[in-house]
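>>> everything below, folded, please.
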Amino acid sequence: MSLPKPVMRGMLAKRLRIHLPLAFVVSFGLALTYKFAVAEPRKRAYAEFYKTYDSIKDFNAMREAGVFESVRPTGK
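Sure, this is the predicted structure:
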């Protein structure tokens, strides 16, 4: 009793019919998951931060702390 010959002709096309659409569905699903689980919350967090952010106040605080070498702290 011998083993049957493996089917080689058309094997790539047969596999691609299954795997190619599956790869597209999985990648699209992962892209949507990333968008709604990571990107959107990050955008909301940045928007919320910059609603109340005062760059002048932050600059003055860093200047008083001595962070900058080219700006002297003001003597109050």
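
>>> for the rest of this, base every contact and every neighbour count on C-alpha atoms.
Fine.

>>> now the helices for this protein?
For the chain, applying DSSP state H gives helices covering 11-34, 40-52, 55-65.

>>> right, and the ones you listed - which one's nearest K5?
Ranking those by their distance to K5 (criterion: CA to CA) puts helix 11-34 first, at 13.2 Å.

>>> one more, for comparison:
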Amino acid sequence: MLTSRLTVLTRPQLQCLPAKHLRFHNVGAFTVSWHFVAFYKFAVAKLRKKVYADFYRNYDSMKDFEEMKKAGIFQSAK
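Got it, this is the predicted structure:
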């Protein structure tokens, strides 16, 4: 009578447990890293390329050189 009320406990899974957790965490890490890559590309890299393009579109190196020469930065150029 006493044994009919007892339930049999399942044994804990000891084999392959780290492998299952590792698979789950690898998928999570892969997903998070791709989100970060997409964020960096659109928020930082694209913006940086645009700023460089805008700067060099109107940049005159000879004018900049003449201004630095007048300021006395170059000792060899007179």
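
>>> now distance to V71 of structure 1 and mean neighbour count too, for the helices of structure 1, in CSV please.
What follows is the helices of structure 1, written out as CSV (distance: least, CA to CA, whole Å; neighbours: other CA atoms under 10 Å):
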stretch, distance to V71 of structure 1, mean neighbour count
helix 11-34, 42, 11
helix 40-52, 25, 11
helix 55-65, 7, 12
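
>>> for those, give me CSV that also has distance to K5 of structure 1.
Formatted as CSV, these follow (distance: least, CA to CA, whole Å):
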stretch, distance to K5 of structure 1
helix 11-34, 13
helix 40-52, 53
helix 55-65, 74
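
>>> so which of those comes closest to R72 of structure 1?
Among the helices of structure 1, if distance is taken as CA to CA, the winner is helix 55-65, at 7.0 Å.

>>> so the closest one matches what in structure 2?
Per the alignment by TM-score structural alignment, helix 55-65 of structure 1 matches residues 61-71 in structure 2.

>>> right, I'll call it a day here.
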